[in-house]
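# predicted coordinates and the sequence they were generated for:
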Amino acid sequence: MVLLIFLIFVLNGTAAGYSTVDSLLEEAKYQAQVAGRPDDAARLYEKVLSGFAQDSNAMVLARRGLSFCRMVMGETAKIETLAVTHDDKRKGEGYLLMWRQAFGSGNITGAVLSGERIVLTVDEGYLVVVRKSDGKILWARRGVDSRIAPAVLDDRIFMPVRNGSLFCLDGMTGEPLWNSRCGTATSPVRVGPGNVLFLSAGREAIALDSRSGKRLWRTVLPDESRMAEAPVLCAGYLLFRMAFSGIAALNPKSGAIVWTSTDPALLPLISGEETFFIVNKGSLYCLDGFTGKTLWNRENEAVILSLKMEDHGPLCLLDESGRLSGLDPESGRQLFTFQASPGALLQNRGRLFVADRKGRISAYSEDGSPLWLYPTGETDHLELVILGNALGVLTENSGFFLLDPTCSRKEDPRLAPVRLEAEMMIKSGLSKSAERSLQEALSTLAPGDPAMNRQLAHLLLQEGRIQPALDAFERYIASSDPLESGDKALLDNLRTLTGAVWTASVEHVGRFSPFYLQDNRIAVLGVGEVRILSLENGELLWRYRLRKPDAALQTGLMIGSELFCHDGINLICLDLSSQHERFHLEVRENITQFAAAGNDLAIGTWNNGCLFVNRVNGRAERRDFRKIKAIFPLTADNALWLVGLEGGVMRRHGNDLQFLEQGEKLSALPVMTNGHVILQTASGFCRVYAAGTGNKELEFRTGQPFSSVTADASRLYFIFPNSGFGALDLKDGKRIWQRRDMAYGFENIQCSDGLLAFSGNGRVVAMRAEDGKTVQECRVVGRVASTLLSGKTLLVRAENGILYRFDVK
């Protein structure tokens, strides 16, 4: 039937049911992909090109489909580029991405609109001006302070440099018009009434004439102003948020301090005409701009991450749980709320934009309806800024994106054809062409598109290209949530590529993601749960769910079959053999770490105290130590050490307490390993003690603290922040071996049975402890969060929630 309709269409030119462009494209897809008739599909694509020239989106789809069909038929054809043309934009086809511009690997730190130009600051001190319509670079200058965002007025750009001057540049050419010695600026310029320029330089607030750069006044603030944050105007006053002592309001004409407030503000100030708003963790305050007095405050259940308000609009906040709420700015009454994702928030013309931690930009209406989603592929840090009628996205590694915030499509319409075309190419054996097509689209259209990244990863996997396949899988996992749905095929692919014994999906916590090994059981702490896995195969043995599902477990200790952990409020004891909770105890303390102390569990705190909890009945006793501040308990050879981060070391053996020394501040956390206590001091010394006797075994000067350190019976192993690492003799402190490795940037070191495991970025390298020679290199997907080396078994937990087991050969 389909073939009959198709023949009628070819003979007559049109036919009922196939006279629309959509039906033509659908039939062409069917002929190319299902029926396997690229010649017939090509004729349909040609029909679209000749009869629907007014539909630019259809023209793009047809040109790409025709190029594919000709390629399959053995004809040479160049695949059309997907760059947006001016005609496309004028016809309002709704392309989400207007353009993208990368500047090497530079971090984009600021963006502002100047007429039809966009002024950008880029790492390494660059000021770059690009054309708004297509991103073409018009001019660039080096030497500015790229930590500070630019400011513009008419056709002039105001930009500080690090030698203490503020430059005024011609926006058309970049040529200097004037410069003013005002000290090292710590804030962007704020253009105020009368075109006066306001900024801060450390503890000084400064006003300059925008025409000449002449200083109008200078005022000393009670404290240093916040770095890279411009003052705001409210109630006719100039408000500076200071680093430690609150807010200062200045008269913009004279610079006189009108009032100060000690209210702590942890986010940039948001101002209205006569009121302004500050955030302190989960508390939101509305203050009077005339007096600085609190008008109302509101408590939020979770920590507030971002606060925004546009003229005559609601006050919008986004919290750590991903809840997005709109409030009446006059009363604090809630107007709307819906679930989004935690990240950065921007508000514009009744639309809300969220840049989440997976690099996705989502647009919502105020009723919570999703409008569109764009995956940038950038997971480190994103900033959003409105630039006229466009939305700018500033990234650390992926350049600058300009999006159309009014787009009415759920995603960019150019993405689906690329995915389909790549799939057809792979089925037809044109893997190289498919790879080129996917790489081009990921580079120019949507670097973080999960579907295309997954297609590319599987294509590279089939070709046996391990390193590129791992990179593609990493981008896929970073921009989507495949592990939350238990994607076993993905875990199997990663096991194959990495050479791991097994891979398992565990809860993602972040940079600090501890896990513990005891009796062939692995205890993995996560958000709202503890997972117990089998060391043999990684299978889940038991899952314990917390009473508070969003609580993050980040402190724990395994003693035999018992696991102790803390969720920020409660100490929990789990029996892993019988798989039940033994007890939980309310401990509302800021915990440092745990240590076993005979029948007790020693719990260090940041406020000079240590809790001793009986492991049998859960009874707790608190002891305060005046000479020891910020206590870290450590245990080895039946001795309990209490080490103060701010100074003070005490050792307890049995019932005997021994105060070893007042000591000095430590520059790194204390380490207990293989019967040694290792302390690094702020003055640059490293001290090694015998844990059992308390005797000082070794003291030497390091100059700078080790970023990670461990030891065995005879050697101390270290990593320097500059990527140097090596081994010292514990008897005399002499260097045994040392190496430098700039490629991996090692951050952590583990030691066990003559082996070392160095971890950094997405790699873990096993080396021989005696000479530092590499034994095995293990590549994982994602940044390494934590490692554990036991004998020849190496466990690696990545920040994305994947746990790997390797056997070191």
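Alright, I've got the coordinates.
# going forward, measure contacts between C-alpha atoms and count neighbours the same way
Noted.
# check the secondary structure at Val10 for me.
Secondary structure state of Val10, per DSSP: H, G, I helix; E, B strand; the rest coil, is helix.
# what of Cys69?
Under three-state DSSP, Cys69 falls in the helix class.
# from Asn57, how far off is it?
Going from Cys69 to Asn57 by C-alpha to C-alpha, to the nearest Å gives 19 Å.
# show me which residues of stretch 450-464 are buried.
Under the neighbour-count criterion of 16 or more other C-alpha atoms under 10 Å, stretch 450-464 has 450, 452-461 buried.
# residue contacts, Cys778?
Taking C-alpha atoms under 8 Å, 6 or more residues apart in numbering as the criterion, Cys778 is in contact with 498-499, 763-766, 806.
# one more: Gln439?
Taking C-alpha under 8 Å, 6+ apart, one finds Leu456 in contact with Gln439.
# isn't there a strand covering it?
No: secondary structure assignment (three-state DSSP) places Gln439 in helix, not in a strand.
# re earlier: go through the buried residues of stretch 450-464 and flag which are in strands.
Using DSSP state E, no member of those falls in strands.
# would you say Leu61 is within a helix?
Yes: under three-state DSSP, Leu61 sits within a helix.
# you'd agree it is up against Pro417?
Yes: using C-alpha atoms under 8 Å, Leu61 makes contact with Pro417 at a distance of 6.5 Å.
# second structure for comparison follows:
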Amino acid sequence: MFKFQYFLPFFCYTMVVFSADWPKFGGSNGTFFSEEKGLRSFWGNEEPEILWKLDAGFGYSSIIESDGKAFTKGYNEGKINLICVDVSIGKIIWKKAFPCPRGDNYFKGGSRSTPVIDGDNLFVLLHNGDFYCLDSQSGKILWNVNVVEDLGGTRPTWGFAASPMILGKKVILPIGGEKGGIIALDREQGEVLWRAGKYGASYSTPFKSKKEDHIIIFHDSGLSIHDVGDGRELFTYPHKTRYGINASQPLEFGKNIFISSAYGKGSALIDFSGKIPKTIWKTDKISAQMSSSILKEDHIYGIHGQAGGHSKFSTIFCLNANSGRIAWQKKGYGLGSLIMVRETIIFLSESGEIALIRATPDKFEELASFQLLSGKDNWIPPSYANGRLHCRSSDGNWICVKMGTDQ
């Protein structure tokens, strides 16, 4: 039952958040959580209105929305196409094509990382290492580099998949290699500002700490924390999996950080308040392979499981962040991805089904469900902005549906 008196201060603070953009991977704060009001959670026998559809091309890039425009990229006939769309009508404003192989190594291939928009600049990393800064209004290329050929990075097995991170005048990229696992570039010219770390390129996107002037990155060998100013590595915590895959986004929880991986590695909560990182708890009962988990109050919501023959045994879970104890798990949805809008989880299954789930540790409660996409391997996180839900399949079917109430 909704405890109004408990949430009153929080509710009053967020009343003004009627709508919000989704300008980067994971939304405005990179946590896959939105404070936007107006999401319709109960549908009965109805289904959301499809506003428009587009073909985005093969791939796994998520969709971003900012200032009335949406962007994503996908593969088609030897090229990665970057698309800018007018979200009000679903019309392509401009499209930019970049030569790039499909890169279908044990999966469909296509695009990987998600573009980032910051002001009038759009930053795009291709899985072959080509990196571009463009004018978001016109698609004009302002500058570009290849992080392997020009910067000495090392392409990971499944290609560069992490999104760029923008910090003021810096662009942070996890490029891997002996010259520096992570690199900072000047956003205006692309010049190298610093390099740090000796680890492989990350499939997970780096992010800034809420508490300190630090960058947190989950790379092939574990978790590292760097100083924003000069890149100095301040902490490192080993967490190596088979194939060097750490793809799920870490969660910062006070002075602690939650990490999770598949391939038999599991999850852990690490305390970074001292001089040496300390493990608070570990569990092999929760393993998030690709989908990022979400922190709400003192509970973590996510997807346990791994792609392939065992993906049908995946579960949606809720666990206590402090103790690591599982509050509930639910089978039957398969692998997928999720985001959260205030009190509601939006889950997109790998087969294209949307499920709306109440975000509470008390019990699992589905509020609504409907089939939206077709195909399989639909691991791309949906995006929610200004009452619109953007979903795309790995085959490139981009669907925009109305999920918000009229305001």
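Received, thanks. The model shown is predicted, which means the values in this text are computed figures rather than measured ones.
# superposing both, give me the TM-score.
Comparison of the two superposed chains (TM-score structural alignment, normalised by the length of the second structure) gives a TM-score of 0.67, and 312 aligned residues with a C-alpha RMSD of 3.2 Å.
# just to revisit the earlier point, of Leu61 and Pro417 of the first structure, which one has the most company?
Neighbours were tallied for Leu61 of the first structure and for Pro417 using other C-alpha atoms under 10 Å; the higher tally belongs to Leu61 (23 against 16).
# and the gap between the more buried one and Gly236 of the first structure?
Going from Leu61 of the first structure to Gly236 of the first structure by C-alpha to C-alpha gives 55 Å.
# now Gly724 of the first structure
Distance check for Gly724 of the first structure against Gly236 of the first structure: by C-alpha to C-alpha, it reads 55 Å.
# is the most centrally placed residue in the first structure in a helix, a strand, or coil?
Residue closest to the average C-alpha location in the first structure (C-alpha atoms, centre = their mean): Asp380, at 3.4 Å. Here Asp380 of the first structure is coil, with the state taken from three-state DSSP.
# Lys29 of the first structure too?
helix.
# how about Ile477 of the first structure?
Ile477 of the first structure ends up helix, using three-state DSSP.
# what about it, neighbour count?
For Ile477 of the first structure, the neighbour count with other C-alpha under 10 Å is 21.
# Ser398 of the first structure versus that one, what's the distance?
Taking C-alpha to C-alpha, one finds Ile477 of the first structure at 17 Å from Ser398 of the first structure.
# same question, Leu533 of the first structure
Distance of Leu533 of the first structure to Ser398 of the first structure, given as C-alpha to C-alpha: 37 Å.
# these two: who's more crowded?
Neighbours were counted for Leu533 of the first structure and for Ser398 using other C-alpha under 10 Å; Ser398 has more, 25 against 21.
# surely the more buried one is in contact with Gly359?
No: in this structure, Ser398 of the first structure is not within contact of Gly359 by C-alpha under 8 Å, at 10.3 Å.
# give me the common contacts of these two.
Both Ser398 of the first structure and Gly359 are contacted by 376-378, under the criterion C-alpha under 8 Å, 6+ apart.
# turn those residues into a markdown table, columns for distance to Ala620 of the first structure and neighbour count.
Output for those, formatted as a markdown table (distance: C-alpha to C-alpha, whole Å; neighbours: other C-alpha atoms under 10 Å):
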| residue | distance to Ala620 of the first structure | neighbour count |
| --- | --- | --- |
| Thr376 | 50 | 25 |
| Gly377 | 48 | 24 |
| Glu378 | 46 | 23 |
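# in CSV: the residues you listed, plus distance to Gln750 of the first structure.
Formatted as CSV, these follow (distance: C-alpha to C-alpha, whole Å):
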residue, distance to Gln750 of the first structure
Thr376, 35
Gly377, 32
Glu378, 30
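# tell me the one among the residues you listed nearest to Val48 of the first structure.
Thr376 (31.8 Å; C-alpha to C-alpha).
# can you find the partner of the closest one in the second structure?
Matched to the second structure by TM-score structural alignment, Thr376 of the first structure sits across from Leu373.
# ok so its match is a helix residue?
No: counting by three-state DSSP, Leu373 of the second structure is not part of a helix but coil.
# test my guess that it contacts Arg392.
Yes: using C-alpha under 8 Å, Leu373 of the second structure is in contact with Arg392, at 7.4 Å.
# name the residues contacting each of the two.
Ile399.
# quick one: the helices in the second structure?
For the second structure, the helices defined by DSSP state H occupy 4-14.
# and the residue mapped onto Leu166 of the first structure from the second structure, how many residues sit next to it?
Leu166 of the first structure maps onto Phe131 in the second structure, with residues paired by TM-score structural alignment. Counted with other C-alpha under 10 Å, the neighbours of Phe131 of the second structure add up to 19.
# quick one on the thing from earlier: type out the PyMOL command that picks the buried ones from the contacts of Cys778 of the first structure.
A single PyMOL command is used to select the members of these judged buried by 16+ other C-alpha under 10 Å:
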select buried, resi 498+499+763+764+765+766+806
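# now render the contacts of Cys778 of the first structure as CSV, adding distance to Pro342 of the first structure and secondary structure.
Shown next, in CSV, are these (distance: C-alpha to C-alpha, whole Å; DSSP: H, G, I helix; E, B strand; the rest coil):
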residue, distance to Pro342 of the first structure, secondary structure
Thr498, 31, helix
Gly499, 34, coil
Arg763, 28, strand
Val764, 30, strand
Val765, 34, strand
Ala766, 37, strand
Phe806, 34, strand
